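K.L.:
All I have is the shape, not the residue letters:
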């Protein structure tokens, strides 16, 4: 892999393949696999990730919003794409681009049926989401009679699947809660199957559900963070390879005397002679103001260097007093060391936020079998 001469987010498709194949070992060969590629594929590159998942044999992709699905269709992605949080204003586009909406309330269901009828659709595939405890989006079990009535009055749509979302599948201290969610989903599934003249397929498990709750696999599983290299558990993380590595380099080295300050508002003041390195990325690139002053570390030549001073818009400063390094040397912000989880912990947040927060101005470099392509 090439050394970073500028700030880049390196996306390793070989790591993605490893993670996909590991997750596939956890499920039956008959169970479908959905890859979640929302939010630029967790901050990486949605098109490249989607193309690789298609090549690996994924059955479905999922995005949060319609325009994310449109971008994949424009890139030639043809497999089914589930839109997890569609808005009514986008229903015409969903139909025109053959995307499949998650419908989660009576208002949304009614509006989509109207749109499908206006487009003269017949049995257009839809997915119904039920709330089993996350209390975010979804119908409740008591809504089933109303749903079935609406569906019986139209031929424009057909329920392809019903699904729900686990709230705490990574936390085994919440096992009773998760098992209750699975129980509730089974009850809802039974009622839906009895009420409709056909049987929709079912899906419930996210990455942690895949790993911890095989009884929740149903007909399809959905993986997001696992594909990108994280198992939501220290032991499980060892089975994954991070896909994204944020690399940069040292722009300048400074030698400070005692009582000299670093950065805006003099947020850090040295109490001894120190050496600092200035790196060309900042909060405009996704390294928030919560970092700095000892919160968060980067890796220089295998050694951790703490971020000091306030994070600037385009720069951060790190303490490299005890590290043999020079201007131009490569720096790993996160990847294998530190991981995005470890980097995030410095600011009391999670890998999801760190990964998805990397600005689109940071160049993405696709890496596979040691060959890189700038995009």
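P.N.:
All right, it came through fine. Just so it is clear, the model here is predicted, and its values are computed rather than measured.

K.L.:
from here on, contacts and neighbour counts on C-alpha atoms
P.N.:
Noted.

K.L.:
all helices of the stretch 251-375 of the chain, in order?
P.N.:
For the stretch 251-375 of the chain, applying DSSP state H, counting those that start in this stretch gives helices covering 340-345, 351-356.

K.L.:
let me fix that: the stretch 101-250 of the chain
P.N.:
106-118, 144-152, 175-195, 207-212, 234-237.

K.L.:
okay, those helices in a markdown table with distance to residue 358 and mean neighbour count next?
P.N.:
Below are the helices of the stretch 101-250 of the chain laid out as a markdown table (distance: least, C-alpha to C-alpha, whole Å; neighbours: other C-alpha atoms under 10 Å):
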| stretch | distance to residue 358 | mean neighbour count |
| --- | --- | --- |
| helix 106-118 | 32 | 18 |
| helix 144-152 | 40 | 14 |
| helix 175-195 | 32 | 17 |
| helix 207-212 | 22 | 22 |
| helix 234-237 | 21 | 12 |
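
K.L.:
Out of these, flag the one nearest residue 38.
P.N.:
For the helices of the stretch 101-250 of the chain, distance to residue 38 was read as C-alpha to C-alpha. The smallest value, 14.7 Å, belongs to helix 207-212.

K.L.:
Tell me which of the helices of the stretch 251-375 of the chain lies nearest to residue 92.
P.N.:
helix 351-356 (27.9 Å).

K.L.:
Name the nearest residue to the residue nearest the centre of the chain, ignoring sequence neighbours.
P.N.:
In the chain, the residue lying closest to the centroid (C-alpha atoms, centre = their mean) is residue 42, at 3.5 Å. Using C-alpha to C-alpha, 6 or more residues apart in numbering and skipping the chain neighbours, the partner closest in space to residue 42 is residue 356 (4.9 Å).

K.L.:
The one you found touches residue 39, doesn't it?
P.N.:
Yes: counting by C-alpha atoms under 8 Å, residue 356 touches residue 39, with 6.4 Å between them.

K.L.:
May I have the distance across stretch 155-169, first residue to last?
P.N.:
37 Å (C-alpha to C-alpha, to the nearest Å).

K.L.:
what comes into contact with that stretch?
P.N.:
113, 116-117, 120-134, 138, 151, 174-175, 177-178, 181, 185, 189, 200-206, 208-209, 212-213 (C-alpha atoms under 8 Å, 6 or more residues apart in numbering).

K.L.:
sorry, back to before: okay, the helices of the stretch 251-375 of the chain, which one's buried deepest?
P.N.:
For the helices of the stretch 251-375 of the chain, the largest average neighbour count (mean count of other C-alpha atoms under 10 Å) is found in helix 340-345, namely a mean of 22.

K.L.:
Second structure for comparison follows:
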């Protein structure tokens, strides 16, 4: 095993390619594919991931905020980019960089329409977001008349897509609710499309939707977490490969006696003699204070070592009693051999939070 020598996040673009083609295999070849690369591509590297997805043939990318889209454009990404949660203050920049906004309320719709007109735009692509039960962002059925009347005779914008977002597509116990969302979206979109003189795309499936409700793929699907190797259920995780592997090294090994403590506030006190290792990463790197005190484990030479004591800003300590290792040896915090899902669930959190929380001070390295 090659020593990394420091804390790094290894990004495996071959794994991304595998996941992309696996998810593609679940949909009709004619269905478009949108890759979600918000939040630094789920904590990895949005530019590297976006470039790879563009090469693989993704039809669209999506980010949360305008600044994320600007970074991609400045890196040379040319594929259409949907901004999921744009704010009025960034509309001019959004248009300048040829980004496509999700319009989700009357306020946002009216404001963007005015901006497009003021900047002399013609048929500028926009996406209309509808709330079908997640109750987060989106127009409601009651807004249909407002939308249709607002679009009459308008040349400054053109609706590229109508979309919604599923609330519990990974939970088959909520199948009835998910189907009700799909039906609601069908009702809303079917009411709007005949009143336009063109046919916008429709999309509402996320990763778990692609897997569990392919019949509702419409014209495009959106995948985030699945591209990065996690399918929200164990059976699907087996078909995907984690893209990001967080690696570090053993900085120092200590032998402690019974009744000795480890770390701040003496949060861990050993009942018996132990061997511990100190690792150079902590809550400033994304391993939060919810870990530690035997919540969470790392992998050293294929064996699991529990995190003990309180997580420090730049260090964590692990129990390596019985593990044959030495200072400088590589440690896998999470990745292909030790899942981020397992680490996250041990601290009662989710993979999304763990992945997106990895600090930008952690060096990124790439495999392709």
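P.N.:
Sure, I can see it. Worth saying up front: this structure is predicted, and the values here are computed from it rather than measured.

K.L.:
Could I get the TM-score for this pair?
P.N.:
Superposed pair, TM-score by TM-score structural alignment, normalised by the length of the second structure: 0.99. Supporting alignment: 368 aligned residues with a C-alpha RMSD of 0.7 Å.

K.L.:
so is the residue nearest to the centre of the first structure in a helix, a strand, or just coil?
P.N.:
Three-state call for residue 42 of the first structure (DSSP: H, G, I helix; E, B strand; the rest coil): helix.

K.L.:
wait, what's in contact with residue 131 of the second structure?
P.N.:
Per C-alpha under 8 Å, 6+ apart, neighbours of residue 131 of the second structure: 137, 138, 139, 140, 164, 165.

K.L.:
In TSV, list these along with distance to residue 302 of the second structure and neighbour count.
P.N.:
As requested, the contacts of residue 131 of the second structure are exported to TSV (distance: C-alpha to C-alpha, whole Å; neighbours: other C-alpha atoms under 10 Å):
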residue	distance to residue 302 of the second structure	neighbour count
137	44	19
138	46	22
139	50	21
140	51	18
164	42	24
165	39	26
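
K.L.:
Shared with the first structure, which of those?
P.N.:
Retained contacts for the contacts of residue 131 of the second structure in the first structure, judged by both residues aligned by TM-score structural alignment, their matches' C-alpha atoms under 8 Å, are 137, 138, 139, 140, 164, 165.

K.L.:
before we move on, the earlier item: can you name the residues that contact the counterpart of the residue nearest to the centre of the first structure in the second structure?
P.N.:
Applying TM-score structural alignment, one finds that residue 42 of the first structure aligns to residue 42 in the second structure. Neighbour list for residue 42 of the second structure: 224, 225, 228, 352, 355, 356 [criterion: C-alpha under 8 Å, 6+ apart].

K.L.:
and the gap between the residue lying closest to the first one once chain neighbours are set aside and residue 227 of the second structure?
P.N.:
Counting by C-alpha to C-alpha, 6+ apart, the nearest residue to residue 224 of the second structure once its immediate chain neighbours are dropped is residue 36, at 4.6 Å. Using C-alpha to C-alpha, residue 36 of the second structure is found at 8 Å from residue 227 of the second structure.

K.L.:
Return every residue with contacts to both of these two.
P.N.:
Counting by C-alpha under 8 Å, 6+ apart, nothing touches both residue 36 of the second structure and residue 227.

K.L.:
any idea how far the closest residue to residue 336 of the first structure other than its chain neighbours lies from residue 286 of the first structure?
P.N.:
Spatially, and ignoring its direct neighbours in sequence, residue 336 of the first structure is nearest to residue 242 (6.5 Å; C-alpha to C-alpha, 6+ apart). Distance, residue 242 of the first structure to residue 286 of the first structure, by C-alpha to C-alpha: 18 Å.

K.L.:
which of the two has more neighbours?
P.N.:
residue 242 (24 against 20; other C-alpha atoms under 10 Å).

K.L.:
Is residue 72 of the second structure in a helix, a strand, or coil?
P.N.:
The three-state assignment at residue 72 of the second structure reads helix, by three-state DSSP.

K.L.:
what's the counterpart of it in the first structure?
P.N.:
Per TM-score structural alignment, residue 72 of the second structure is aligned with residue 72.

K.L.:
Please name the nearest non-neighbouring residue to its match.
P.N.:
residue 47 is the one closest to residue 72 of the first structure (C-alpha to C-alpha, 6+ apart), at 6.0 Å.

K.L.:
can you check residue 175 of the first structure too?
P.N.:
residue 169 is the one closest to residue 175 of the first structure (C-alpha to C-alpha, 6+ apart), at 7.3 Å.

K.L.:
And residue 247 of the second structure, by the same measure?
P.N.:
residue 332 (4.7 Å).

K.L.:
just to revisit the earlier point, shared neighbours, residue 356 and residue 39 of the first structure?
P.N.:
By C-alpha under 8 Å, 6+ apart, no residue touches both residue 356 of the first structure and residue 39.

K.L.:
residues near residue 230 of the first structure, how many?
P.N.:
Around residue 230 of the first structure there are 26 residues (other C-alpha under 10 Å).

K.L.:
Chain neighbours aside, what residue packs nearest to it?
P.N.:
That would be residue 237: by C-alpha to C-alpha, 6+ apart, it lies 5.3 Å from residue 230 of the first structure.

K.L.:
what's the one you found in contact with, if anything?
P.N.:
229, 230, 231 are the contacts of residue 237 of the first structure under C-alpha under 8 Å, 6+ apart.

K.L.:
Distance check, the closest residue in space to the first one that isn't next to it in sequence against residue 298 of the first structure.
P.N.:
Going back to what we said before, that points to residue 229 of the first structure. Nearest residue to residue 229 of the first structure in three dimensions, chain neighbours excluded: residue 242, at 4.0 Å (C-alpha to C-alpha, 6+ apart). As for residue 242 of the first structure, its distance to residue 298 of the first structure is 16 Å (criterion: C-alpha to C-alpha).

K.L.:
Much appreciated, bye for now.
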